[in-house]
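In: I'd like to go over a predicted model; first the sequence, then the structure.
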Amino acid sequence: MSKIICVGRNYREHAKELNNPIPENPILFIKPTSCISRFEDIGSTLSRYEEISYELELVIQIDEINSDNAISGIGLGLDLTRRKLQSHLKSKGHPWERSKSFRGACPLTNFVDCKSSVSDFDHLNIQFTLTINNEVRQAGHINQMLFPVSQIIEDSHQEFGVDAGDIFMTGTPSGVGLLHKGDHLIVTLLKDENIIIKKETII
């Protein structure tokens, strides 16, 4: 793995809730691998920074971009954001890596095998949810994405190159918000309506 490729505003309702325009092409940015942490370590990340927002996303792992089964696995991740800092940096016209690429900004679950071609993946029945303190805060399905995974991977490969082991964070549905000490988080990933990943932690 050499990088984490992320997609911004890939769900219409999420763009609306942040008062952002609907993009015409995938908005891509990269997190370094130093952002990666375990899902269970969110609490320690929260203790180091102020006002962290959560964004649950489907995460895809690439095996070999030119193989018939380019996609090797799927999991879940949180794109953690220091929202106040991000807004400040944007207002100054500055890069906003400090708000998206800090240590622990990409807590991940485990990955499960999901060997698929890029073109076939968009037709799978995959959905995911985030529950905080027994309330469903986010729920998404890959058919709600503005830009399909095939387009995201193709654009990314043209722009950056995609290496074996790279992972894609495919965007977040509406319902983002702040994390608080003591929150009980549960994330679930379903394929064909069967739970294939379920993780929980109290932060």
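Out: Looks like it arrived, so ask away.
In: all contacts plus neighbour counts: C-alpha atoms, from now on.
Out: Fine.
In: longest helix of the chain?
Out: Ranked by number of residues, the top helix in the chain under DSSP state H is helix 149-159.
In: chain center to that helix, what's the gap?
Out: 16 Å (CA atoms, centre = their mean, to the nearest Å).
In: same check, this time on stretch 119-136
Out: The answer for stretch 119-136 is 11 Å, by CA atoms, centre = their mean.
In: And stretch 188-202, by the same measure?
Out: Stretch 188-202 sits 15 Å away from the centroid of its parent chain (CA atoms, centre = their mean).
In: So for the longest helix of the chain, what gets flagged as buried?
Out: V149, I152, I153, D155, S156 (16 or more other CA atoms under 10 Å).
In: What is the helix or strand that comes right after that helix packed up against?
Out: Using DSSP states H and E, the helix or strand that follows helix 149-159 in sequence is strand 167-169. In terms of contacts (3 or more CA pairs under 8 Å, 6 or more residues apart in numbering; DSSP states H and E), strand 167-169 is packed against strand 4-8, strand 56-62.
In: The structure to be compared is supplied as follows:
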Amino acid sequence: MKLVRWGNKGSEKPGVVDREGRVRDLSGVLPDVAGEALGAASLDRLGAIDLAQLPLAPADARLGPCVGQVGKIVCVGLNYSDHAAESNMPVPAEPVLFFKATSSLSGPHDDVVIPPGAQKVDWEVELGVVIGKEARYVSRERALDHVAGYCIVNDVSERAWQIERGGQWDKGKSADTFAPLGPWLVTRDEIADPQALDMWLEVDGKRYQQGNTRTMIFDVATVVSYISHFMSLQPGDVISTGTPPGVGMGQKPQPVYLRAGQTMRLGVAGLGEQQQRAVASTVDTTHA
């Protein structure tokens, strides 16, 4: 299944994509694509529904983040060896973990806002993993049993704040709109192998990133197991698993960063596409 959340920001409704690519309204069936609704029993019940009996959402409905009530966004840094190289950082011996604030979540086609004072805003197409069952000290062999499905994450980053402002990556990762999520949460049964997915990203039609999840240093099962030994993972938590090479920071002979008015388009095989326009912040910080 391809689950979505549609409607105005802050009041999204649950939905499912039918075989014709139309969004069907699930609000009469479950309250949200969140929490217990992501468990195996719930997904099995949804899979048995005759989608033709569900009302259609408006054709022009906005898509919100494909998961609601996200408790935490755990990210894996430098998880592709060639990306570590372009970042001038060593290949890690263990997964590098950091967080994005949940307030950074936005819809897959919402504008990405360049914050006041930001000069080095960058892009990162990533495979997102959505937890469906609590994971605590799970083995690698059982890790995927705790996954509800997969989605696209654009791990938008302000590199100066990430790298040059005291060593806390979270500061460069957590601005509002810096975590577009979706368009769909694709349930695990539809993705035969999460380590065989092509992924790409373009800015204004120029292809910058082209990769495949098979080149991850730490695969999805390893990452889920590893994180679960440091913190419990709850239904609805999102893991962003790292990005292949081609980020703006790594461009030669000099880095390239997002400017207001540019458009990012990105995709992961089987998980759809996102598109965001970069816009300048309208916040007046003069008297903040």
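Out: That came through fine. As the structure is a prediction and not an experimental result, all values here were calculated from the model.
In: hang on, the earlier thing: let's have the buried residues of helix 149-159 of the first structure in JSON lines, adding distance to D113 of the first structure.
Out: Putting these into JSON lines (distance: CA to CA, whole Å) gives the following:
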{"residue": "V149", "distance to D113 of the first structure": "17"}
{"residue": "I152", "distance to D113 of the first structure": "20"}
{"residue": "I153", "distance to D113 of the first structure": "18"}
{"residue": "D155", "distance to D113 of the first structure": "24"}
{"residue": "S156", "distance to D113 of the first structure": "22"}
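In: Can you tell me which of those is closest to I202 of the first structure?
Out: V149 (31.3 Å; CA to CA).
In: what residue of the second structure matches up with the closest one?
Out: Taking TM-score structural alignment for the superposition, V149 of the first structure sits opposite V220 in the second structure.
In: ok, its match - contacts?
Out: For V220 of the second structure, the contacting residues are V129, L144, P194, Q195, T241, by CA atoms under 8 Å, 6 or more residues apart in numbering.
In: Could I get the residues you listed in CSV, plus columns for neighbour count and distance to F99 of the second structure?
Out: Listed next are the contacts of V220 of the second structure as CSV, based on neighbours: other CA atoms under 10 Å; distance: CA to CA, whole Å:
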residue, neighbour count, distance to F99 of the second structure
V129, 29, 14
L144, 23, 21
P194, 20, 22
Q195, 16, 23
T241, 28, 12
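In: How about D25 of the second structure, nearest residue that isn't a chain neighbour?
Out: Take D25 of the second structure and drop its neighbours on the chain: the residue closest to it by CA to CA, 6 or more residues apart in numbering is G15, 4.6 Å away.
In: Quick check: buried residues in the helix or strand encompassing the one you found?
Out: Per DSSP H and E, G15 of the second structure falls inside strand 13-17. Neighbour-count burial for strand 13-17 of the second structure, counted by 16+ other CA under 10 Å, picks out K13, P14, G15, V16, V17.
In: after that strand comes which helix or strand?
Out: From strand 13-17 of the second structure, the next helix or strand downstream (DSSP H and E) is strand 23-25.
In: packing partners for that next one?
Out: strand 13-17.
In: residue range for the strand it packs on in the first structure?
Out: Strand 13-17 of the second structure maps onto no residues of the first structure, going by TM-score structural alignment.
In: Also stretch 91-111 of the second structure?
Out: With TM-score structural alignment as the criterion, stretch 91-111 of the second structure aligns to 22-42.
In: how long is the matching stretch end to end?
Out: 30 Å (CA to CA, to the nearest Å).
In: Buried ones in that stretch, by neighbour count?
Out: P26, L28, I30, K31, P32, T33, C35, I36, S37, F39, E40, I42.
In: residue in the second structure matching I71 of the first structure?
Out: I71 of the first structure maps onto V147 in the second structure, by TM-score structural alignment.
In: typo on my end, L108 of the first structure
Out: Under TM-score structural alignment, L108 of the first structure pairs with L181 in the second structure.
In: residues near its match, how many?
Out: Counted with other CA atoms under 10 Å, residues neighbouring L181 of the second structure total 28.
In: Touching, it and V112? I think so.
Out: No. If you go by CA atoms under 8 Å, L181 of the second structure and V112 don't touch, sitting 11.9 Å apart.
In: still on that earlier bit, which of the contacts of V220 of the second structure still touch in the first structure?
Out: Contacts from the contacts of V220 of the second structure that recur in the first structure, judged by both residues aligned by TM-score structural alignment, their matches' CA atoms under 8 Å, are P194, T241.
In: export the contacts of V220 of the second structure to TSV and tack on distance to D176 of the second structure?
Out: Below are the contacts of V220 of the second structure laid out as TSV (distance: CA to CA, whole Å):
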residue	distance to D176 of the second structure
V129	21
L144	30
P194	28
Q195	30
T241	20
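In: For the contacts of V220 of the second structure, name the two members farthest from one another.
Out: Applying CA to CA across those, the maximum distance is between L144 and T241, 14.0 Å.
In: Let's see which of the buried residues of stretch 22-42 of the first structure end up in helices.
Out: I42.
In: returning to that earlier point: next, the angle from the longest helix of the first structure to strand 4-8.
Out: 120 degrees (axes from the mean of the first three to the mean of the last three CA atoms, to 10 degrees).
In: mean distance, helix 149-159 of the first structure to its aligned residues in the second structure?
Out: In this overlay with the second structure, the average offset of helix 149-159 of the first structure from its partner residues is 0.6 Å by mean CA distance after the TM-score superposition for the first structure.
In: Which parts of the stretch 51-200 of the second structure are helices?
Out: Listed in chain order, the helices of the stretch 51-200 of the second structure (DSSP state H, counting those that start in this stretch) span 81-86, 159-163, 170-173.
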